[in-house]
Each structure stands twice: as structure tokens, then as C-alpha cells.
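Enquirer: This is the structure alone, sequence omitted:
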């Protein structure tokens, strides 16, 4: 378990959270939103996520079931983190916002960034 900090591009927003697998859990998602956003996310425990600075500078984007809640900096527009639809007790934090996180060099230490099948999310299937 690692505790790490993350910031948006302009520094107005700073968060911290516990990451059960460190940066090794980085994944990309191919749902309609994440595919366009393009940022890999690292799994954090939602109960540990704290906005240390700039809560008033975060803006929320949500759609569909409104279970997933995506937070962006109002100033620089960077996606910082989101509450997961697949497990609302978890958050995904933008790998590139995390201190020491870099999608370009991630594979050198942790392996290739995998994909989550957001297109076929269980919540979207007919009962």
C-alpha cells in the first residue's frame, strides 16, 4: 500500500490517496468517455482520497447512471480523478497527475498499461 499525491497541471488542485498496488494498477478504459479522455488511471481506495487543496476548483462530469463521477480542474481542465462505476468504493486517479507517474515510461518499471473493457460494462447489459 502506497500513499501518493497528485496535482492538476496548474497546481490549483492537490489530492492524496492510498494505492493498494502502487502505480502497477494503471489501466486504460475503452468506454465512450475514457477512450476520448485518453488518460490511464491508477486504482486508489476511495475512503482514503483527500482533496488537500482546491476542492472549490474541481468540477464534476457525470452521465448515464451517474454512478461514475469524474473530477476536473476548472482552471487547466485536467482530469484528476473519478469515482468508479464498477466499484464506487474505488477511485481512478490520472496516472500523469500522480507524483512519479508517467504513462510514457510506465512500462519500463511496471509493464505495459492494460485495458479495461468499458464498452461491455456489466451495468450496461440487459437483465
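Expert: Yep, it's here. Remember, predicted model here, so these are calculated numbers, not experimental data.
Enquirer: From here on, just use CA atoms for contacts and neighbour counts.
Expert: Will do.
Enquirer: in stretch 2-20, what's buried?
Expert: Within stretch 2-20, the residues that count as buried by 16 or more other Cα atoms under 10 Å are 4-9, 12-19.
Enquirer: got it, and stretch 66-84?
Expert: Those would be 68-74, 78-84, for stretch 66-84 by 16+ other Cα under 10 Å.
Enquirer: would you turn the residues you listed into CSV with secondary structure?
Expert: Formatted as CSV, these follow (DSSP: H, G, I helix; E, B strand; the rest coil):
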residue, secondary structure
68, coil
69, strand
70, strand
71, strand
72, strand
73, strand
74, coil
78, coil
79, strand
80, strand
81, strand
82, strand
83, strand
84, coil
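Enquirer: next, the one to line up against it:
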């Protein structure tokens, strides 16, 4: 297991998690993910695995649409999407790898998930 830290662009929202070494990313073709263009952690994390720093957590805002099951979180100060609660696995989260320290999303193998068909 590797410990990872991440944050939004301005550093107000901070989070951490542990997982196997990150070697690939995931993109989704649903309407919001197409527009965000983010590369996400392929596996979903439980709420116990994703630790959000209490300082700055009040700056987190969320957006829901459609079925309102998935919840997309972003920083109210800089607007950066940090993570979201998944539609397929409510209570589990995927992290925006562009927010994770030491990860270069341009060097990862990227898989595409067909979220548009859900």
C-alpha cells in the first residue's frame, strides 16, 4: 500500500488515502465527466479510506444531477473537482488523480468507462 495526499488547486481542500501503487487512470464518458475531462482513480474508495482534512472541508461544495445519486465535490474557492461519490457504488468515492501529489496523469495508462450508458 502507498499513502497518497491530494488537494484542490488553492490547497484549501486536502485529502489522503492509501491504495496499491497507482499505475493507471480512468476516464468516464458521461455528460459531466466529458466536460470535466478529469482522470480518476480506477478503484473506488470507501468513506473510511478517503480521509478529508477537517480544515478546509467547509469549502467543499457538491453538485448532483440526473438521478442525484452521484455527488461531485469541488472547492468553492478555486473550483477544482477533487473527488466524487459514485453512482454505481453509493458510499464509495473516486479521486481526481490530477489533484494527487506525485501523480502525472499524462504518464498513466488510461481506461475509459462507459458511464453514458448507465
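Expert: Received, thanks. Bear in mind that the values here come from a model prediction, so they are computed numbers and not experimental data.
Enquirer: Among the buried residues of stretch 2-20 of structure 1, which pair sits farthest apart?
Expert: 12 and 19 (22.1 Å; Cα to Cα).
Enquirer: Name all residues that make contact with the aligned residue in structure 1 for residue 78 of structure 2.
Expert: Residue mapping for residue 78 of structure 2 onto structure 1 gives residue 76, with TM-score structural alignment as the criterion. Going by Cα atoms under 8 Å, 6 or more residues apart in numbering, residue 76 of structure 1 touches 8-10.
Enquirer: rerun at 10 Å
Expert: Residue 76 of structure 1 sits next to 8-13, 57 when contact means Cα atoms under 10 Å, 6 or more residues apart in numbering.
Enquirer: Could you export those to CSV, including columns for distance to residue 47 of structure 1 and secondary structure?
Expert: Formatted as CSV, the contacts of residue 76 of structure 1 follow (distance: Cα to Cα, whole Å; DSSP: H, G, I helix; E, B strand; the rest coil):
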residue, distance to residue 47 of structure 1, secondary structure
8, 20, coil
9, 24, coil
10, 25, coil
11, 23, coil
12, 22, coil
13, 18, coil
57, 21, helix
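Enquirer: And those residues, which is closest to residue 41 of structure 1?
Expert: Nearest to residue 41 of structure 1 among the contacts of residue 76 of structure 1, with distances taken as Cα to Cα, is residue 8, at 13.8 Å.
Enquirer: and that closest one, how far is that from residue 31 of structure 1?
Expert: Applying Cα to Cα, to the nearest Å, the value for residue 8 of structure 1 to residue 31 of structure 1 is 23 Å.
Enquirer: Could you do residue 84 of structure 1 as well?
Expert: In terms of Cα to Cα, residue 84 of structure 1 sits 12 Å off from residue 31 of structure 1.
Enquirer: Does residue 115 of structure 1 touch residue 30 like I think?
Expert: Yes - with contact defined as Cα atoms under 10 Å, residue 115 of structure 1 reaches residue 30; the gap is 7.2 Å.
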